[in-house]
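Participant: My questions are about this predicted structure, shown below with the sequence.
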Amino acid sequence: MDLKNKVIVITGGASGIGAALARRFAAEQPKHIVCADRDIAGAQSVAAEVGGTAVETDVAKEADIAALIDGVEADIGPIDLFVSNAGIIMDGGVGTSDEDWQRIWDINVQAHIRAARLLVPRMLARGGGYILSTASAAGLLAQIGSAPYSVTKHAAVSFAEWLAITHGREGLKVSVLCPQGVDTPLIADLDTSTVDKDGLLSAEAVAETTLEAISEERFLILPHPEVADYLRQKGADPERWIGGMQRWQARLNGEDV
């Protein structure tokens, strides 16, 4: 997709990857960029930089997603590219509470589903559109130390894949962004020893890779190229992969391996 003259909506647009995407996309001369975020002050700051609009949006709430999409399409125009980027991370395993599971599920998974439920029929009716979902390399591999993050990011990848399979021949373009560690405020909420193996990328570097992928309409966006190798290793020998991850977990626990 060429972003020139396109209407773009980015959730989680106040900081991190979302803000970097807004700034990078702005250089492509889109018609308008909308930065949606619970942090309305941050969203307004980024929107001011790119000549766009800020909308206060909590993607955990279906009504907020509907209001965002309906408002943009009524006031600005049909959405060409919807970047479902907002997400959260938390540590936790089998002891994670139902409340925490529901919170991360609503934001990391249901937000993608709810946006697509509203947008896909509209996009198909007008001949096409583009949905970009931010997931994580954890959605292809695993996230040591966080069952909720690993599970929800797998679900996000799976839903994006389903959209591409089901509606790709009807004109819907779908990409899923799967970085490893990115130097954003989100990373402060996780033990960085589990994410910095291949280095933290800047949000700006991720945005550049994402733009290249969108221009080529590639489904899987891997800012850390090593992830492709890990994914092949996992698929070729799952037992060996699990064993290797177990050893990594043991090292992180301070055990001799």
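Facilitator: Nice, I can see it. Numbers count the residues shown, from 1 in each chain.
Participant: contacts and neighbour counts: CA atoms only from here.
Facilitator: Fine.
Participant: Which elements pack onto the helix or strand containing residue 69?
Facilitator: Taking DSSP states H and E as the criterion, residue 69 maps to helix 62-75. Judged by 3 or more C-alpha pairs under 8 Å, 6 or more residues apart in numbering; DSSP states H and E, helix 62-75 is in contact with helix 111-125.
Participant: Spell out the residue ranges of the strands in the stretch 151-257 of the chain.
Facilitator: 172-177, 182-183, 201-202, 220-221 (DSSP state E, counting those that start in this stretch).
Participant: what is the orientation angle of the helix or strand that residue 132 is a member of with strand 172-177?
Facilitator: In the assignment (DSSP H and E), residue 132 maps to strand 129-134. Orientation check (axes from the mean of the first three to the mean of the last three C-alpha atoms, to 10 degrees): strand 129-134 against strand 172-177 gives 10 degrees.
Participant: next one: strand 129-134 to chain centre, how far?
Facilitator: 9 Å (C-alpha atoms, centre = their mean, to the nearest Å).
Participant: contacting residues around that strand?
Facilitator: 79-87, 112, 116, 120, 123, 156, 160, 171-178 (C-alpha atoms under 8 Å, 6 or more residues apart in numbering).
Participant: can you check stretch 40-52 too?
Facilitator: Contacts for stretch 40-52 (C-alpha under 8 Å, 6+ apart): 13-15, 19, 22-23, 26, 32-37, 53-56.
Participant: out of the residues you listed, which are inside strands?
Facilitator: Of the positions in the contacts of stretch 40-52, 32, 33, 34, 35, 36, 37, 53, 54, 55, 56 sit in strands, assigned by DSSP state E.
Participant: The structure to be compared is supplied as follows:
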Amino acid sequence: MDLGGKVVVITGAAGGIGAAMARRFSDAGVAGMLLADLDAPAVESLSRSIDGVRTRAIHCDVTDPAQVEALVEAAHESFGPVDLFCSNAGITTGTGLDTTDDAWQRAWSINVHAHVVAARAVLPSMLDRGAGYLLQTCSAAGLLTAVGDAPYAVTKHAAVGFAEWLSMTYGDRGIKVSALCPQGVATPMLEHGLTQGHAGALVTAAAGEVLTAEQVAEAVVAGLAAERFLILPHPEVATYQQRKAEDPDRWLTSMRKLITRVSSTA
């Protein structure tokens, strides 16, 4: 996809990867961007900071179908049909078996079902035109795992699975799908985990280079241009995924050793 002249929607746009994508897409010459987030003041500030591209900021709960449908309608009204919908909102829990049922449900609603809600809202118009692109932020946790965070590991695997299903089902009807799967990214989410000494954050930081959100956004632009299903800002994730597939038992043993090593030095 050439982003020039395209209409884009980004959820979870107020900070981190979402905000970095908005700025990078602006540089790429998109025609208009609708930026959505629960943090209305932050996303409005981002919208005002972007020059040279028409933008609109909207408060949106991505788990609410009515609000997401309204989001797509607002994009159509402001800029025209949506060419690229970036389902970027996500949360972590930092918990395991002690995760409450409510926390499991919230992780599921935001990390997985929000992608379903978005697809339902935007796909009909894309299918009518025979063209459209869905970018799902899924995380390397969706291909590998998330140490110390059972809901995140499980829901991100499900998010990758849904992205695969969308591509298989609609790829021959003009719909492109990419799953963005970064590893460590210097966002408040990771920084908070490192400050708190969470095992998952420590292992993520130890597993490879921690990229900036801007580096991830650059990888997104390259991945969209190549129309790759898996966008891997950390190329080593492909190697880890291959090792996991070739010998799951060996991979699990290596993960246990990594957790022990990181925990002993924390």
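Facilitator: Alright, I've got the coordinates. Everything numeric in this text was worked out from a predicted model, so none of it was measured.
Participant: Can you give me the TM-score here?
Facilitator: Scored against TM-score structural alignment, normalised by the length of structure 1, the superposed chains reach a TM-score of 0.96; 255 aligned residues with a C-alpha RMSD of 1.3 Å.
Participant: May I see the buried residues of the helix holding residue 69 of structure 1?
Facilitator: Using 16 or more other C-alpha atoms under 10 Å as the test for burial, helix 62-75 of structure 1 gives 62, 64, 65, 66, 68, 69, 70, 72.
Participant: Tell me the counterpart residues of it in structure 2, please.
Facilitator: Aligned by TM-score structural alignment, helix 62-75 of structure 1 falls on residues 65-78 of structure 2.
Participant: how much does that stretch stray from structure 1?
Facilitator: For stretch 65-78 of structure 2, the mean deviation from structure 1 after alignment is 1.8 Å (mean C-alpha distance after the TM-score superposition for structure 1).
Participant: How about residues contacting that stretch?
Facilitator: By C-alpha under 8 Å, 6+ apart, the residues outside stretch 65-78 of structure 2 that reach it are 7, 9, 33-34, 36, 56, 58, 60-62, 81-82, 117-118, 121-122.
Participant: do that again at 7 Å, thanks
Facilitator: For stretch 65-78 of structure 2, the external contacting residues (C-alpha atoms under 7 Å, 6 or more residues apart in numbering) are 34, 60, 61, 62, 82, 117, 118, 121, 122.
Participant: Distance check, the residue at minimal distance from the centre of structure 1 against residue 235 of structure 1.
Facilitator: Ranked by distance to the mean C-alpha position of structure 1 (C-alpha atoms, centre = their mean), the top residue is residue 134 at 1.0 Å. According to C-alpha to C-alpha, to the nearest Å, residue 134 of structure 1 and residue 235 of structure 1 sit 22 Å apart.
Participant: Also residue 170 of structure 1?
Facilitator: Taken as C-alpha to C-alpha, the span from residue 170 of structure 1 to residue 235 of structure 1 is 30 Å.
Participant: more neighbours, these two?
Facilitator: The neighbour comparison of residue 170 of structure 1 against residue 235 (other C-alpha atoms under 10 Å) goes to residue 170, with 15 against 11.
Participant: Give the equivalent position in structure 2 for that one.
Facilitator: Counting by TM-score structural alignment, residue 170 of structure 1 lines up with residue 173 in structure 2.
Participant: do residue 160 of structure 1 as well
Facilitator: Aligned by TM-score structural alignment, residue 160 of structure 1 pairs with residue 163 of structure 2.
Participant: before we move on, what about residue 91 of structure 1?
Facilitator: In structure 2, the residue matched to residue 91 of structure 1 (TM-score structural alignment) is residue 94.
Participant: OK, contacts around that match?
Facilitator: Residue 94 of structure 2 sits in contact with 148, 149, where contact means C-alpha under 7 Å, 6+ apart.
Participant: neighbours of the aligned partner of residue 236 of structure 2 in structure 1, just the number please.
Facilitator: In structure 1, the residue matched to residue 236 of structure 2 (TM-score structural alignment) is residue 226. Applying other C-alpha under 10 Å, we find 11 residues neighbouring residue 226 of structure 1.
Participant: Identify the spatial nearest neighbour of residue 226 of structure 1, chain neighbours not counted.
Facilitator: Of all residues not flanking residue 226 of structure 1 in the chain, residue 198 sits nearest, at 7.6 Å (C-alpha to C-alpha, 6 or more residues apart in numbering).
Participant: what's the burial count for that neighbour?
Facilitator: Residue 198 of structure 1: 12 surrounding residues under other C-alpha under 10 Å.
Participant: now the aligned partner of it in structure 2: how far from residue 240 of structure 2?
Facilitator: In structure 2, the residue matched to residue 198 of structure 1 (TM-score structural alignment) is residue 208. Note on residue 208 of structure 2: its distance to residue 240 of structure 2, by C-alpha to C-alpha, is 11 Å.
Participant: With residue 220 of structure 2 instead?
Facilitator: Taken as C-alpha to C-alpha, the span from residue 220 of structure 2 to residue 240 of structure 2 is 20 Å.
Participant: quick one, which of these two is more surrounded?
Facilitator: Legend: neighbour count by other C-alpha under 10 Å for residue 220 of structure 2 and residue 240, higher for residue 220 (26 against 15).
Participant: Which residue of structure 1 sits opposite the more buried one in the alignment?
Facilitator: For residue 220 of structure 2, the aligned residue in structure 1 is residue 210 (criterion: TM-score structural alignment).
Participant: what's the distance between the longest helix seen in structure 1 and the middle of its chain?
Facilitator: In structure 1, assigned by DSSP state H, the helix with the most residues is helix 147-167. Chain-centre distance of helix 147-167 of structure 1: 10 Å, with C-alpha atoms, centre = their mean.
Participant: What residues sit buried inside it?
Facilitator: Neighbour-count burial for helix 147-167 of structure 1 flags 147-161, 163-164, 167 (criterion: 16+ other C-alpha under 10 Å).
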